[in-house]
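Engineer: just a sequence and a predicted model for now, questions to come.
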Amino acid sequence: MAPLLRSRGFVLIWAAGLCSSVASWLLLTGLPIYVFGVTGSAFTTSAVFLVELLCGITLGSFAGALADRLDRFRLMSCVAVAQAAVVLPLLAEPGHHLWIICLVAGAQAVLTQAFDSARNAALPSLVEPAHLVSANSMVALNISVGRLIGSSLGGFAITRAGTGYLAVGGVVAFTTAAALIVAGRRAARRDAARSKPPGRTSSFLADWRSGLATMLGNRTVRVTILSVALGGIAQGLFVVLFVVFVSRALQADGTLTGVLRGVQAIGGVAGGLIVGMLGARLSSRLLMSLGATTFGLISLIIWNGPAVTRQPGWYVLLFILVGVPGVAYSSGAFAQIQRSVPDTDLGRAFGVYYAIYNAAQGLGMAAAGLLGDALSVVLVLHVQAVLYLASGVVAYVGLRGVAPRSGTTVLVSGGERRETAESAP
């Protein structure tokens, strides 16, 4: 982790990602609370999540394709400014004009996906291949820290001044992120040349289609995304049925639901630090397989826990622990793609990654809605755990013997270009 902290360019981009994550969680938490307060309808409130999901599925891969045509640092800064502009309508209370909330939520979903795809694609130009896993764990750490800070501020802001504080907080955080990216680009000016893919003469749609074909032709990407899709379905089942599990199996109220969702971020922070320190010693394939299987095993313990005890402290501990393998898995998956896809295609690779994950999560949510009342919630959640175990097996078996691209070009201090041969994970 120390080499990463000595890289001013990486630290500034990482800090920008943290600001962006805080702003995103601020909105993710505050907007549904506002909608429910105005309408009193759980169905209408769920529409906010549905809009975000649908926009991510349909437009996510297009957003990723931009990162293969434009300077990635400039793209991130422009996206952050656009995110700040998009939240401005929230300065005035939308009231029952919920289409404004949906427009803001949908636009933020697409812009966030464009930002994340560009950042993940630019990361290999900022760090050496040996430090990619650690760098990705630091990026994953942002999500957990952003969740802790942003969710708390979102709940506080919406109860004090409606959407006005949400807008102010979002503008401040997103514009700070844009400023940090500009500073990070200057700090890594020589590296930035590599973050801008060579000029393209083909159309945007042609590039998008060729990117999809490239992803389908890359075995490592296919296996990684299959593993991620299984995890996405499992996550969709969890999002819907977790609330039901706390109510029916643990016989607890919404307070425990909120606590358990919050403490998972603590495990995410711990996981980010642990993987950050050990990342250079662990292969991305091992992180993916161990992360997913450990997540699945802890899930099985949680879902079967009520047969032994309903004490809240036990579940708080388990939900803290489950955050650690989640970070390990995502860090390994990102590094696997970054090491196996040419730099010129990385934006589209992550665009496809996020689009498929969102689609899989939507499928899991739909299945949970159909099965949650027809079958025992604990039985369906066992399927969720098994899907995570299957995700780990797919990563371990499918990626065995698959070597990343050899001769990966990285930029090191002084702007020197070095060809680094990478070994198979």
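Structural biologist: Now that the structure is in, tell me what you want to look at.

Engineer: from here on, just use CA atoms for contacts and neighbour counts.
Structural biologist: Will do.

Engineer: from the chain's centroid, how far away is stretch 74-85?
Structural biologist: 18 Å (C-alpha atoms, centre = their mean, to the nearest Å).

Engineer: please enumerate the strands of this protein.
Structural biologist: 408-411, 417-420 (DSSP state E).

Engineer: so of those, which one's packed in deepest?
Structural biologist: strand 408-411 (a mean of 20; mean count of other C-alpha atoms under 10 Å).

Engineer: for that one, name the packing helices and strands.
Structural biologist: For strand 408-411, the packing partners by 3 or more C-alpha pairs under 8 Å, 6 or more residues apart in numbering; DSSP states H and E come out as strand 417-420.

Engineer: relative to His382, which of the strands of the chain is closest?
Structural biologist: In terms of C-alpha to C-alpha, the element of those nearest to His382 is strand 408-411, at 41.3 Å.

Engineer: chain center to the closest one: distance?
Structural biologist: Worked out by C-alpha atoms, centre = their mean, strand 408-411 lies 25 Å from the chain centre.

Engineer: and if you look at stretch 64-83?
Structural biologist: For stretch 64-83, the distance to the chain centre is 17 Å (C-alpha atoms, centre = their mean).

Engineer: stretch 358-377 now?
Structural biologist: 21 Å.

Engineer: now distance to Val263 too, for the strands of the chain, in CSV please.
Structural biologist: Below are the strands of the chain laid out as CSV (distance: least, C-alpha to C-alpha, whole Å):
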stretch, distance to Val263
strand 408-411, 37
strand 417-420, 40
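
Engineer: between these, which one is nearest to Gln83?
Structural biologist: Closest to Gln83 of the strands of the chain is strand 408-411 (C-alpha to C-alpha; 30.1 Å).

Engineer: show me the contacts for the closest residue to Ala234 other than its chain neighbours.
Structural biologist: Setting aside the residues directly before and after it, Ala234 is nearest to Gln384 in space (C-alpha to C-alpha, 6 or more residues apart in numbering), at 4.5 Å. By C-alpha atoms under 8 Å, 6 or more residues apart in numbering, Gln384 lies in contact with Ile233, Ala234, Gln235, Leu237, Phe238, Gly296.

Engineer: gap between Ala161 and Thr44?
Structural biologist: Look at Ala161 and Thr44: by C-alpha to C-alpha, to the nearest Å, they are 21 Å apart.

Engineer: between these two, which one's more packed in?
Structural biologist: Thr44 (16 against 12; other C-alpha atoms under 10 Å).

Engineer: which residues does that one contact?
Structural biologist: Per C-alpha under 8 Å, 6+ apart, neighbours of Thr44: Val35, Phe36.

Engineer: give me that answer again for 10 Å
Structural biologist: Under the criterion of C-alpha atoms under 10 Å, 6 or more residues apart in numbering, the neighbours of Thr44 are Pro32, Val35, Phe36, Val38, Leu50, Leu98.

Engineer: now the two most distant members of the residues you listed.
Structural biologist: Longest span within those, C-alpha to C-alpha: Val38 and Leu50, 18.0 Å.

Engineer: buried ones in the helix ranked longest in the chain, by neighbour count?
Structural biologist: The longest helix of the chain (DSSP state H) is helix 8-39. The neighbour-count check on helix 8-39 (16 or more other C-alpha atoms under 10 Å) flags 8-35, 37 as buried.

Engineer: one more structure, for comparison:
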Amino acid sequence: MARIEFRRQLAAVGVVFANPGLRDCQLALALARIVDLAQLVAVSAYLYGQGGAAPVAAYGVIRAVAAAVGVPVLTTGTGRFGHGGMLRILGFVAAVATAGMALAMFAAGPVSVVLVLAGVGGLAIGAFRPICSALMPSLVTTPEELVACNAATGLLDGASTLVGPLLAGGLLGLLGPSWAVSVTALLLVATGLLSGRLPVPAAMPPLGEDTSLLDGVRTFVRTPQTRLLGVVGMLQTGVRGAMNVIIVALALDLLLVGEPGLGVLFAALGVGGLIGLPLTLGLVRRQSLYRSFGVGLILFGAPLALTGAVPVFAVALLMFAVVGIGNDFLDVSCYSAIPRAVPDHLLARIFGVLESAYQIGMALGAALAGVLLAAFDIRLSLVLVGLVLPLAALACARWFIRFDKALGTRDAEVDLLRGQPLFAPLPMPVLDNLASRLAPTRFTAGEVIMTQGEEGDRYVLIVEGTVAISKDSKHIASLGAGEAFGEIALVRNTPRTATAVASTAIEARTLDRAAFLAALGCDPRARAAAESVADVRQQRD
């Protein structure tokens, strides 16, 4: 049974990779992730050799602060250059900064030069995740596909977390930090070239709303779901930032496994991510995204505390693998939940703000690690850091449950929209955006809903009840739950061609003209489907 489930889950991921746009997006993000982690290991090892934990902590703070300040600004460039074009520019900028960093390390230049260039490269690489995360939901059509898409990201993230540190560890052992950083510059060039092939995402027009960076920040702060994921996610990335510093001291000073052992410890995170993918796919459902995020918090934090309590290399490897599983839960749930909580046209900016919040958490965590290591020993520092997330998960449990319940209501409306042929081709973020614009409406038995000859101003979807359709006082059809009407006048911009009367009490959802036409304008397939439905209805009438 477990083998069948595993195959089913991998098949779902395979469907994601069958989509060329998704495949290129996933691979570009994976390459950026490999570079990011390889540089983290190689540069941390170099800086630790130059001055101990202090420059390593400074490295974590500078990279994180640069990304926190700059990534939200960089995401606005997608409007001008497109998602792929912006990523290509960022890949090449990061490659140049990385090459400069390698030269400074070869020449044994000032540590400050390495740190500044690391900040530039970290900023460019840091923008990959939000931009790719904003693009991928536009290439799927169902919540299940969105979860599978983010699970595929988790698969590659786990592989990247394995490959990046192992690559760095191997190069450190053979050639040293300078050569390890040089190799990542070449990988960034490949990342930039691959990113240029990415498609332009479909999105509903903003219908008069602002699309500035400031509006993205306001939406992020005002939306309860993003606000919670932002705050709790900052705690998680704070723990991650502290872990990135403490693990260096753990490997080199306490476990005494050397620089290759440091790479192996980081790689254990990737092993856990790969092992945990089937578990994540099996447990993270579209109506349990926030509770899965809470589970991820516990799985990420508790093993760190246990590692501090039992500082043995074998135990550390096992615990860091569990941390990798927790990271799967966090990423899949978070990046599946956010596209369902905010307008699709603001998605890149929202993810940019989220990345900024997370990078601030990383910076604070790295700084805190330096303070903890100065005040306490390595073991106690790791225990204190590890306990933060399980406590946060318990404190936020009621909000996680509440938001998952709201997702169930949204899913019913998305399913209602997807059941209409004209909306079926639309990508998931557009359907969610459209569902948020549905107005709950009730009609009493005998009430006239639409009248032949009047101007068309809305589209009606039936949730419960029966509606009688007549033309020239002659009954022509009866419509029931899951069916919809009113599209002809909106698609053709003509008066109503028939009269609709509630045969029974009706529970319905209505969509105004502007939102209806904006949705059809997102995808030519949707417009063609709408024309086809209108043709069939007019022939029937």
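Structural biologist: Now that the structure is in, tell me what you want to look at. These numbers come from a predicted model, not from an experiment.

Engineer: one step back: going by distance to Phe334 of structure 1, which of the contacts of Thr44 of structure 1 wins?
Structural biologist: Looking across the contacts of Thr44 of structure 1 and measuring by C-alpha to C-alpha, the closest to Phe334 of structure 1 is Leu50, at 25.4 Å.

Engineer: mind checking how far the counterpart of Ala68 of structure 2 in structure 1 is from Ala213 of structure 1?
Structural biologist: Alignment note (TM-score structural alignment): Ala68 of structure 2 maps to Ile57 of structure 1. Separation of Ile57 of structure 1 from Ala213 of structure 1 (C-alpha to C-alpha): 18 Å.

Engineer: Leu12 of structure 1 and Ala179 touch, don't they?
Structural biologist: Yes: counting by C-alpha atoms under 10 Å, Leu12 of structure 1 touches Ala179, with 9.5 Å between them.

Engineer: what sits in contact with each of those two?
Structural biologist: Joint contacts of Leu12 of structure 1 and Ala179 (C-alpha under 10 Å, 6+ apart) are Arg185.

Engineer: the helices in the stretch 51-200 of structure 1, which residues?
Structural biologist: 72-86, 98-122, 132-161, 163-187, 189-195 (DSSP state H, counting those that start in this stretch).

Engineer: now tabulate the ones you listed in TSV and tack on distance to Gly258 of structure 1.
Structural biologist: Putting the helices of the stretch 51-200 of structure 1 into TSV (distance: least, C-alpha to C-alpha, whole Å) gives the following:
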stretch	distance to Gly258 of structure 1
helix 72-86	27
helix 98-122	22
helix 132-161	10
helix 163-187	20
helix 189-195	40
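
Engineer: quick one, which of those is nearest to Leu286 of structure 1?
Structural biologist: helix 132-161 (11.3 Å).

Engineer: measure how buried the residue nearest to the match of Ala68 of structure 2 when sequence neighbours are not counted is and give me the count.
Structural biologist: In this structure, Ile57 of structure 1 finds its nearest non-sequential neighbour in Ala355, 4.5 Å apart by C-alpha to C-alpha, 6+ apart. As a burial measure, Ala355 of structure 1 scores 26 neighbours (other C-alpha under 10 Å).

Engineer: what segments of the stretch 401-541 of structure 2 are strands?
Structural biologist: For the stretch 401-541 of structure 2, the strands defined by DSSP state E, counting those that start in this stretch occupy 439-443, 448-450, 458-464, 467-471, 474-479, 484-485, 499-502, 506-512.

Engineer: on that earlier part again, quick one: which of the contacts of Thr44 of structure 1 is nearest to Ala114 of structure 1?
Structural biologist: Nearest member of the contacts of Thr44 of structure 1 to Ala114 of structure 1, counting by C-alpha to C-alpha, is Leu50, at 18.7 Å.

Engineer: against Leu59 of structure 1, how distant is that closest one?
Structural biologist: Distance from Leu50 of structure 1 to Leu59 of structure 1, by C-alpha to C-alpha: 14 Å.

Engineer: ditto for Leu4 of structure 1
Structural biologist: Counting by C-alpha to C-alpha, the gap from Leu4 of structure 1 to Leu59 of structure 1 is 32 Å.

Engineer: repeat that for Ser137 of structure 1.
Structural biologist: Taken as C-alpha to C-alpha, the span from Ser137 of structure 1 to Leu59 of structure 1 is 26 Å.

Engineer: then Ile158 of structure 1?
Structural biologist: Distance from Ile158 of structure 1 to Leu59 of structure 1, by C-alpha to C-alpha: 29 Å.

Engineer: more crowded one of the two?
Structural biologist: Legend: neighbour count by other C-alpha under 10 Å for Ile158 of structure 1 and Leu59, higher for Ile158 (22 against 18).

Engineer: residues near the residue nearest to Ala63 of structure 1 when sequence neighbours are not counted, how many?
Structural biologist: Spatial nearest neighbour of Ala63 of structure 1, chain neighbours left out: Ala114 (4.7 Å); criterion: C-alpha to C-alpha, 6+ apart. Ala114 of structure 1 has 31 neighbours, counted by other C-alpha under 10 Å.

Engineer: again with the one 5 residues further on
Structural biologist: Neighbour count for Arg119 of structure 1, taken as other C-alpha under 10 Å: 23.

Engineer: aligned partner of it in structure 2?
Structural biologist: Checking TM-score structural alignment: Arg119 of structure 1 goes with Cys132.

Engineer: please name the nearest non-neighbouring residue to that match.
Structural biologist: Counting by C-alpha to C-alpha, 6+ apart, the residue nearest Cys132 of structure 2 is Cys25, at 6.2 Å.

Engineer: which residue in structure 1 lines up with that neighbour?
Structural biologist: Per TM-score structural alignment, Cys25 of structure 2 is aligned with Ile13.

Engineer: reformat the strands of the stretch 401-541 of structure 2 as JSON lines; add distance to Ala11 of structure 2 and mean neighbour count.
Structural biologist: As requested, the strands of the stretch 401-541 of structure 2 are arranged in JSON lines below (distance: least, C-alpha to C-alpha, whole Å; neighbours: other C-alpha atoms under 10 Å):
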{"stretch": "strand 439-443", "distance to Ala11 of structure 2": "37", "mean neighbour count": "15"}
{"stretch": "strand 448-450", "distance to Ala11 of structure 2": "45", "mean neighbour count": "18"}
{"stretch": "strand 458-464", "distance to Ala11 of structure 2": "33", "mean neighbour count": "20"}
{"stretch": "strand 467-471", "distance to Ala11 of structure 2": "41", "mean neighbour count": "21"}
{"stretch": "strand 474-479", "distance to Ala11 of structure 2": "37", "mean neighbour count": "14"}
{"stretch": "strand 484-485", "distance to Ala11 of structure 2": "34", "mean neighbour count": "22"}
{"stretch": "strand 499-502", "distance to Ala11 of structure 2": "45", "mean neighbour count": "22"}
{"stretch": "strand 506-512", "distance to Ala11 of structure 2": "35", "mean neighbour count": "20"}
